[in-house]
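Trainee: Have a look; sequence and predicted model below, questions after that.
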Amino acid sequence: MWDDQADENQDGQLSIKELEKWIAAKVKEHYSQAVRDNFWIFSALDKNHDGRVSWDEYHVNFMLEKGFDDNYAKHHPEDHKGLERSVKEKILLDKASWFEAANSDPDALNIDEFLTFRHPEHSHVSLLKMVNDIISNLDENGDEHLSEEEFAQLTPDETTRQSKEEWKKERILEFRQSIDQNGDGRASRQELLMYNDPENPVHARSEARELVAQADTNGDNKLSLDEVLAKKDIFLGSKMVNTARNIHDEF
């Protein structure tokens, strides 16, 4: 949870800038590791070396990893009668994600589609779907853009200590500084795609500020080890510690 590498000047405290750089580095590390892992996992599952992983190849491996024997993994009933509900739900979720990732053949994925299946944050299609959902929910006048007022409708996260008015002011400022790149007062789909990219540094900056706002008890705009430990649940759930889960939850 506390990493001395994040404390660049070794003063025993984490500034907002240090937190921002650490979170951004962890996000970049997650993306690089995901690509490396995907190559090795895909290669291991592609038993017939045809450059594609079938649903059956993936699913048999999934069942083996869950502790089922080889015979059941390969010859189980299609409806998985008798399996725990949690395992059945995971299979259904996997299948839905599989079909979303498949561009041509729903029964097999190439290495890029397999990366999208395991890490949807790598997919432009997933990012576009997120942006389309945002526009659909917030675009009141139907012009396929978001004004700063429409963007500011997003409600505060339940963990934030800000009032709605403070939150709205920050959203408008963020819109002007980080989203509306051409200064026309509207956010286009392309601008929203750039903004919502998990690797956009604005997200690391925003999370760093929020972590300090929630844990800085003495008001020095920095975090000591004691302050971090006092709010350990917040940090354990943040991109500072649990990068992969945070990014996946966004998609």
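Mentor: Yes, it's here. Numbering: from 1, shown residues only.
Trainee: Every contact and neighbour count from this point should use C-alpha atoms.
Mentor: OK.
Trainee: got the buried residues for stretch 20-39?
Mentor: 20-27, 31, 34, 38 (16 or more other C-alpha atoms under 10 Å).
Trainee: Name the next helix or strand downstream of the longest helix seen in the chain, please.
Mentor: Counting residues, the longest helix found in the chain (DSSP state H) is helix 16-45. Remark: after helix 16-45, the chain's next helix or strand is strand 53-54, criterion DSSP states H and E.
Trainee: Give me the helices and strands touching that next one, please.
Mentor: strand 108-109 (3 or more C-alpha pairs under 8 Å, 6 or more residues apart in numbering; DSSP states H and E).
Trainee: packing partners for the strand it packs on?
Mentor: Packing partners of strand 108-109 (3+ C-alpha pairs under 8 Å, 6+ apart): strand 53-54.
Trainee: got another, please set it beside the one above:
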Amino acid sequence: MLRSLFMALAVSTVFAGLPTNEETKRMMDHLSDAEHFKNEHHNKQFDHDAFLGEDQAKTFDQLPPEESKRRLGIIVDKIDTDKDGFINPVELKDWIRYTQRRYIDEDVERHWKQHNPDNEEAIKWETYKKNVYGFMDEMDDKEMTAPNSEAYTFAALMKRDRRRWHYADGDQNDALNRTEFAAFLHPEDHGQMRPVVVLETLEDIDKDKDGKISLEEYIGDMYQPEAGDEEEPDWVKQERDQFTGYRDTDKNGYMDENEVRSWIAPPEFDHAEAEARHLVFEADADADEKLSKAEVLHKYDLFVGSQATDFGEALARHDEF
């Protein structure tokens, strides 16, 4: 049961990061599940995930600072493709795209093998459904329709997966080849999946299920006041202004599907480029718009982080270092 629960949640959850700064928004590119800014504080885990890829970020978090810096130095040399001794914004952007692509490719490969051990050309919906939701066959039909029950939650997840499967199924044969399966797992990375990403985002935030997002739902999705809080942080006030001034374009007090699309998938916006600019801004001590290895290592906690723990040997990708 627990295994099925993990599988259902892991496969069903679309990336919908909730950064509050204007440049990152909810992202169509999968850089990180971490929010870029939490409350008023910059969340460096977002930068770690974007710079390293989520897989390596977890490894670096378990390294002592000395080993973390050593590995970061090797990465800097890889990023500096023209070998001029500096990382420019274009090189950094290309690296971020590379780590993003690597994460997605490896994640798709892992799930493809899990759900298709015989390496057939396609995975049928019924096969996927049995693998992920087969445990639901033992659940009571009455419980499946009872709001807030575990069975009801799983039924909703399966319905959501079914819809996403349909969007990913380009030839509509109810089976996904590897390319289509990649779109199913990572809809944020495939343009034809944008409508379902928008729908899922809308459904996630629309708590009263009226088909639109109110100001209260918008704020509540990214900020939950703690006991004793007397006043909202300034960034929350700024987000209220963003909602009323820019998100709610027809000024009716709500965001509809089209307004949500403009919010999470703005045209001509390059998230990798925005993250590269952000990292350069944070680490560029001499303001020459490029980073030396010394500048990167000086800000190693921004790029890779470290909990200074003694977990022992590095985990994955030890052969790269």
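Mentor: Cool, the structure landed. Remember, predicted model here, so these are calculated numbers, not experimental data.
Trainee: Could you tell me the TM-score of the two chains?
Mentor: The TM-score (TM-score structural alignment, normalised by the length of structure 1) is 0.43; 158 aligned residues with a C-alpha RMSD of 4.7 Å.
Trainee: Among the buried residues of stretch 20-39 of structure 1, pick out the one closest to Arg171 of structure 1, please.
Mentor: The nearest member of the buried residues of stretch 20-39 of structure 1 to Arg171 of structure 1, counting by C-alpha to C-alpha, is Glu20 at 18.6 Å.
Trainee: so the closest one sits right up against Glu207, yeah?
Mentor: Yes: counting by C-alpha atoms under 8 Å, Glu20 of structure 1 does reach Glu207; the two are 7.5 Å apart.
Trainee: packing partners for the helix or strand encompassing Ala208 of structure 1?
Mentor: In the assignment (DSSP H and E), Ala208 of structure 1 maps to helix 201-215. Packing partners of helix 201-215 of structure 1 (3+ C-alpha pairs under 8 Å, 6+ apart): helix 16-45, strand 222-224, helix 225-230.
Trainee: and Leu109 of structure 1, which of the ones you listed is closest to it?
Mentor: helix 16-45 (9.6 Å).
Trainee: That closest one versus helix 201-215: what angle between them?
Mentor: Helix 16-45 of structure 1 and helix 201-215 are oriented at 120 degrees to each other (axes from the mean of the first three to the mean of the last three C-alpha atoms, to 10 degrees).
Trainee: Show me what helix 16-45 of structure 1 packs onto, helices and strands only.
Mentor: Right, helix 16-45 of structure 1 is packed against helix 55-65, helix 111-118, helix 201-215, helix 243-250 by 3+ C-alpha pairs under 8 Å, 6+ apart.
Trainee: got a markdown table for those, with mean neighbour count and distance to Glu100 of structure 1 too?
Mentor: Listed next are the helices and strands packed on helix 16-45 of structure 1 as a markdown table, based on neighbours: other C-alpha atoms under 10 Å; distance: least, C-alpha to C-alpha, whole Å:
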| stretch | mean neighbour count | distance to Glu100 of structure 1 |
| --- | --- | --- |
| helix 55-65 | 16 | 13 |
| helix 111-118 | 20 | 8 |
| helix 201-215 | 19 | 26 |
| helix 243-250 | 14 | 15 |
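Trainee: one step back: mind giving me CSV with the helices and strands packed on helix 201-215 of structure 1 and columns for distance to Met63 of structure 1?
Mentor: Formatted as CSV, those follow (distance: least, C-alpha to C-alpha, whole Å):
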stretch, distance to Met63 of structure 1
helix 16-45, 13
strand 222-224, 44
helix 225-230, 38
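Trainee: re the thing from before, the longest helix of structure 1 versus helix 243-250: what angle between them?
Mentor: 80 degrees.
Trainee: Specify the angle between helix 16-45 of structure 1 and helix 55-65 in degrees.
Mentor: Angle of helix 16-45 of structure 1 versus helix 55-65, following the same axes, to 10 degrees, is 110 degrees.
Trainee: tilt between helix 16-45 of structure 1 and helix 111-118?
Mentor: Orientation of helix 16-45 of structure 1 against helix 111-118 (the same axes, to 10 degrees) gives an angle of 120 degrees.
Trainee: Surely Leu223 of structure 1 touches Ala215?
Mentor: Yes: counting by C-alpha under 8 Å, Ala215 is a contact partner of Leu223 of structure 1 at 7.1 Å.
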